[in-house]
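K.L.:
structural data only, the sequence is not supplied:
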């Protein structure tokens, strides 16, 4: 696997000695396929965790570096993606991510700050039984970003600012603000990518949720939607009925606490 190669090279370049020994690596997953839920990177992340434990080097490979290792392995396979999903999978729980150029240039990675999952209101996951390919949504925007497209750059900067404002909204439990930010996030993505790239099915999931007054945005690149019903149980019931009528699956979103172990926390750099 690509992650084995990336892991070995990282350890070699950083003078991390690996014990001798063989292993068999296999996997199974219950993440819905092509539903925009980062199923492929979850497998790579799990494989990296296995390598860290097998070689007993978890304390030597810094937590904030691991998302980049996962992304490097996926890049070797020709998968175009970003760091966000990988950060969420490495840290678990609720994480604020700051990918400012200053931090990326200085540290080689973003600043990742775990947050209390109890700050979140009840959220709901919506996805289709017959999903589309979530990878298509990256097709043109990445190139336009690299080409210096001013609209794409300014829109991405606003998306980043939404994350910072959203962090404060969660800390203050200002869910009215969170509602607006979730909707704004999707609206920006729709303007950047366009309906043809996002796909009719993905857009319909958002519109079904918004049709009952819920806030809705993609969980990532598309394929699944996270919804927030600020009016409570009655609105949730309307959401469930609307999703059922449209052929979508809707489930309460379960956010698990951070998966980091004590030795992982020790490895977090003091400068981050």
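P.N.:
Thanks, I have it. Quick caveat: nothing in here was measured; it's all calculated off a predicted structure.

K.L.:
going forward, measure contacts and count neighbours with C-alpha atoms only.
P.N.:
Noted.

K.L.:
quick one: the helices in the stretch 101-250 of the chain?
P.N.:
101-107, 141-146, 150-171, 175-193, 195-198, 200-211, 233-246 (DSSP state H, counting those that start in this stretch).

K.L.:
also this one, for the comparison:
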């Protein structure tokens, strides 16, 4: 926690990979995710006379060469920058503190951000910005010890919901906690506690993993819609499939603890196959399906990291298979990278707020 009230505060939040169980987090299921060190968002907060949210020179572009430049930019990147995300978490943070009797000092700040998380890859770029900003606010107002770690993912998600972003808690939990984490979103647990049960795991349990993604992916935010409505309508195929995906995470936790990587690979493949059956190829998109098939054609196990745009890959046959995968990705014009896993991001103050349940 910053002790000098004039000191700048900086925090990073990392991209996340949904390893198993997604998208069942939106349906009271279970997931296993981890923090991806390859990409991150950073937020800087400096004390200032006025409260200022600084637009990013690239992601919040408001000056263009021409009208066609503006239109082309909107067609490729949409209307989404980070300023709205920073404003939304400031609002939600203030509301939460006010509603829970947490007093805040009246000093102001200037907040800015940067990110290298590829857009629309299902790597949780938006929530990473919000998560890093929340961490800065906790330290600036010196209330880190007053807001439980388990509550913070919901704060982040509520800020994004305010902007119409459709998502689940999984990504935010992974980004708040860091490392490898097993999550249970059982409805009764959530109703009793106000949040899921989040269990950190040893990152050393993971085998070498690889990331592949498209340079120009489809939007990862439109995939849940029809399935969610069918689930709400009581569609038994969707309900049973989501239950099976949730059980994949449960089985996956055991497989990781026992380092049964053959089992892990089969669970990853099954997770994707169930998603494909539920959502259909049109929703998943040709490019996303091709990404999975590129990995499977060399015998690797693979699934989406999120809702599409990137895939996480395990090569059970080792280095020779990894080389085949890299060559296949190059031929298909996909980016290929070895995964870097970030260990837990929680400090002593954070751990002191956690439930002992």
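P.N.:
Looks like it came in fine. Remember, predicted model here, so these are calculated numbers, not experimental data.

K.L.:
and among the helices of the stretch 101-250 of structure 1, the most buried is which?
P.N.:
Using mean count of other C-alpha atoms under 10 Å, the stretch among the helices of the stretch 101-250 of structure 1 with the largest mean neighbour count is helix 200-211, at a mean of 20.

K.L.:
mean shift between it and structure 2?
P.N.:
With mean C-alpha distance after the TM-score superposition for structure 1, helix 200-211 of structure 1 departs from structure 2 by a mean of 0.5 Å once superposed.

K.L.:
and that helix with helix 233-246, angle?
P.N.:
150 degrees (axes from the mean of the first three to the mean of the last three C-alpha atoms, to 10 degrees).

K.L.:
show me what helix 200-211 of structure 1 is packed up against.
P.N.:
When contacts are defined as 3 or more C-alpha pairs under 8 Å, 6 or more residues apart in numbering; DSSP states H and E, helix 200-211 of structure 1 packs onto strand 123-128, strand 215-218, strand 224-228, helix 233-246.

K.L.:
make CSV out of these and add distance to residue 176 of structure 1.
P.N.:
Formatted as CSV, those follow (distance: least, C-alpha to C-alpha, whole Å):
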stretch, distance to residue 176 of structure 1
strand 123-128, 14
strand 215-218, 10
strand 224-228, 10
helix 233-246, 15
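
K.L.:
returning to what we had before: which of the helices of the stretch 101-250 of structure 1 sits closest to residue 58 of structure 1?
P.N.:
helix 101-107 (19.8 Å; C-alpha to C-alpha).

K.L.:
tell me the contacts of residue 173 of structure 2?
P.N.:
Taking C-alpha atoms under 8 Å, 6 or more residues apart in numbering, we find residue 173 of structure 2 in contact with 150, 152, 153, 198.

K.L.:
how about residue 193 of structure 1?
P.N.:
Residues near residue 193 of structure 1 by C-alpha under 8 Å, 6+ apart: 137, 140, 141.

K.L.:
want to try CSV for the helices of the stretch 101-250 of structure 1, with distance to residue 270 of structure 1 as columns?
P.N.:
What follows is these, written out as CSV (distance: least, C-alpha to C-alpha, whole Å):
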stretch, distance to residue 270 of structure 1
helix 101-107, 11
helix 141-146, 32
helix 150-171, 21
helix 175-193, 31
helix 195-198, 40
helix 200-211, 40
helix 233-246, 43
